[in-house]
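> Pasted the sequence and its predicted model underneath.
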Amino acid sequence: MDMVEVEGLRIAYERAGNGPPLVLVHGYVGDGPRTWRHQLDGLADDFTVVAWDAPGAGSSSDPPPDTGMGEYADYLARFIKNLGFDRPHVAGLSFGGSLALELCRRHPDIAASLTLTSAYAGWRGSLPSEVADQRLRQALALADLPPEELVDALLPTMFSESTPPEVVEAFGASLLAVHPVGFRAMARASDVDLREVLPGIEIPTLLVYGDHDVRAPLSVAEALHAAIAGSELIVLRGTGHLCNIEAPHRFNEALRAFLVGVPDRR
């Protein structure tokens, strides 16, 4: 893992390959390399692929407890600038997708394209209010419990039932390294409504979702697709929330084809 300092925080990241930069942003559980391993390995022949550990995850420092989505977007913008990237592609999964949307609002000149995977317009912007309430209550309660209980509660919701057990267990290991402070911060940051951002997205946008996703179901995907003009929606059949891990070859093929065509779409 490499390190860079951002606003006094140590930010860890893994980098692979050469070519146009692609920045990968993980969800509110796990870390960058274990969320995006197949993309770091599978796309490095065409792109400079970077997966960060968000503040409060993996090997990165914890942020202030009151860090919101706006502050996370500022951290991400500074991280990208510190790496010297000019107009990278940005791909976010789940919470990382919401963060990518906020990045586009607060720093509209940074991203060349946007890929939203199993993403929300914030929990409040994509889920019924009672579901958003339950998500936040659950996350704040789990942050105070042993990591094994967090794994037992959340891991089954991340994959489809057909996923090989070894794949599920490998990702589950990353959840055991949870940072309670960072987990609370990302959960609270997720509890926002970003729907007003969607009509203002003017860069090429790809949406990738699994049809067996119980956390961000296809109704969420369809709402974002309808609200982001010119966006493309790809559904990976037979996959759940972490569709990039369950179907890495199909995911990588879809992402590669989209990114190669970005200059034409612009």
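Thanks, I have the structure now. A quick note: this is a predicted structure, and the numbers were derived from the prediction, not measured.

> only C-alpha atoms for contact and neighbour calcs from this point on.
Noted.

> In terms of helices and strands, where is D152?
Element membership of D152, judged by DSSP states H and E, is helix 147-154.

> list the buried ones in that helix?
Neighbour counts using 16 or more other CA atoms under 10 Å place P147, L150, V151, L154 of helix 147-154 among the buried residues.

> Serialize those residues to CSV and add fields for distance to E222.
Output for the buried residues of helix 147-154, formatted as CSV (distance: CA to CA, whole Å):
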residue, distance to E222
P147, 34
L150, 29
V151, 29
L154, 24
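
> so R250 makes contact with L236?
Yes - at 7.5 Å, R250 and L236 qualify as touching, with contact defined as CA atoms under 8 Å.

> which of those two has more neighbours?
Between R250 and L236, L236 has the larger neighbour count (other CA atoms under 10 Å), namely 19 against 14.

> Kindly confirm whether my reading is correct that the more buried one touches G210.
Yes - assessed by CA under 8 Å, L236 is found in contact with G210 at 4.9 Å.

> Show me the strands in the stretch 51-200 of the chain, by range?
With DSSP state E, counting those that start in this stretch applied, the stretch 51-200 of the chain shows strands at 89-93, 113-117, listed in chain order.

> how much does the first one deviate in direction from strand 113-117?
Using axes from the mean of the first three to the mean of the last three CA atoms, to 10 degrees, one finds that strand 89-93 and strand 113-117 are set 10 degrees apart in direction.

> before we go on, here's another structure to hold up against the first:
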Amino acid sequence: MDMRRYLPALGLAILMVTACSSSQSLAPGTRSVVSAPVRVAHTRLGAVGYRVIGSGPPLVLVMGYGWTMEGWDPRLVHALALHHRVVMFDNSGVGRTQELPQPFSVDAMADQTSALITALGLGRPDVLGWSMGGTIAQALAVLHPAQVRRLVLCATYPGSGQAVIPPVADRQAASDFPANQASALNAFKAAIAEYPPAPAASSGTKGIQGLAMSDWQTGSDAAGRQTARISAPTLIADGTSDQLDPVANDRTLARIIPGATLVLYPDAGHAFLFQDWTRFAALVNSFLAGNPRP
């Protein structure tokens, strides 16, 4: 995730898992992911572009800063869609999704996500958010708790106003994948290249997303200051080599959210969920199935 525009007594279980490089070609079945049509939901907060893959209990994927939904690794999406009706969508101002009015915030993006859930009749879905998407997922769980059954937060940030640890590398040089995981990075690039071409988020949209993230990290969003109220079972995960979101932030978030489980992937970066998509998909599917310990 290109984060260069960013400014810098509760249950906690910490698990360490072994990371592996994913150098495989596209997994069988991913064609159904990349060929799924882009649809438009007309919500109370404007049009939202989305795709749906699979069947079963609904699972909403919330994308991060500056990315379109074509950034979701189709191998990971397919593995999740074997057990869930997966909904992925574009955030405000990206693709076919209407831009929200000012003042723009993470809380406002959570409201738009809520409006999509209502428009699609998803009821109380599971929600997985990556990076900025993880902050939106937190805000959704605070502001619209009846719409979140279980919560998965990937490489994301607390919004309580507590000190957020800045990136450990220069933002211009930071990478989603560790330097020794070039094969995993190349496999990820090849996987997302299978989607039909989609227009990138504009520089203006990236700019206001970056400002919204800065506000979240400094505690400006009401939901960010109330994450201790999250009642949904929560899984937090990240790579120990994340250059953009040091794991200290994940530990802080896991202390704030009651009963949260924190899983760390050694030798993995901000895009750990794509670097080790097979194990992460198994972890998520197990957690969403209600297993007490992933």
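Great, that's in hand. Fair warning: this is a prediction, and the values are worked out from it, not measured in the lab.

> circling back: so what sits against both of L236 and G210 of the first structure?
Common contacts of L236 of the first structure and G210 (CA atoms under 8 Å, 6 or more residues apart in numbering): C243.

> what's the matching range in the second structure for the strand ranked longest in the first structure?
Secondary structure of the first structure per DSSP state E: the longest strand is strand 9-16. Aligned by TM-score structural alignment, strand 9-16 of the first structure falls on residues 46-53 of the second structure.

> quick one: the alignment partner in the first structure of W277 of the second structure from P147 of the first structure, how far?
Using TM-score structural alignment, the partner of W277 of the second structure in the first structure is P248. Plainly put, P248 of the first structure is 27 Å away from P147 of the first structure if you go by CA to CA, to the nearest Å.

> do T157 of the first structure as well
16 Å.

> Same check on I203 of the first structure?
In terms of CA to CA, I203 of the first structure sits 39 Å off from P147 of the first structure.

> How about G240 of the first structure?
On the measure of CA to CA, G240 of the first structure and P147 of the first structure end up 22 Å apart.

> Show me the helices in the second structure, by range?
31-34, 74-81, 106-119, 132-143, 182-192, 203-217, 247-256, 272-275, 277-288 (DSSP state H).

> The third one vs the first structure, average offset?
Between helix 106-119 of the second structure and the aligned residues of the first structure, the post-superposition mean distance stands at 0.8 Å (mean CA distance after the TM-score superposition for the first structure).

> matching residues in the first structure for that helix?
Going by TM-score structural alignment: helix 106-119 of the second structure matches residues 69-82.

> Check which residues of that stretch are buried.
M69, E71, Y72, A73, D74, Y75, L76, A77, F79, I80.

> cool, stretch 56-70 of the first structure as well?
G56, A57, G58, S59, S60, S61, D62, P63, T67, G68, M69.

> What spatial separation is found between the second one and V181 of the first structure?
Pointing back at A57 of the first structure there. 9 Å.

> now do the last one
Relative to V181 of the first structure, M69 of the first structure is positioned 15 Å away (criterion: CA to CA).

> again with the first one
When distance is defined by CA to CA, G56 of the first structure is 7 Å away from V181 of the first structure.

> do P63 of the first structure as well
Distance from P63 of the first structure to V181 of the first structure, by CA to CA: 8 Å.

> okay, and the common contacts of these two?
Joint contacts of P63 of the first structure and V181 (CA under 8 Å, 6+ apart) are G56.

> Now whatever residue of the first structure lines up with A79 of the second structure: closest residue in space that isn't a chain neighbour?
Using TM-score structural alignment as the criterion, A79 of the second structure maps onto G42 of the first structure. Spatial nearest neighbour of G42 of the first structure, excluding adjacent residues (CA to CA, 6 or more residues apart in numbering): N252 at 6.9 Å.

> Surely that neighbour touches L43?
Yes - contact status for N252 of the first structure versus L43: in contact at 7.0 Å, counting by CA under 8 Å.

> who's more crowded, these two?
Taking other CA under 10 Å, N252 of the first structure and L43 do not tie; L43 has more neighbours (20 against 16).
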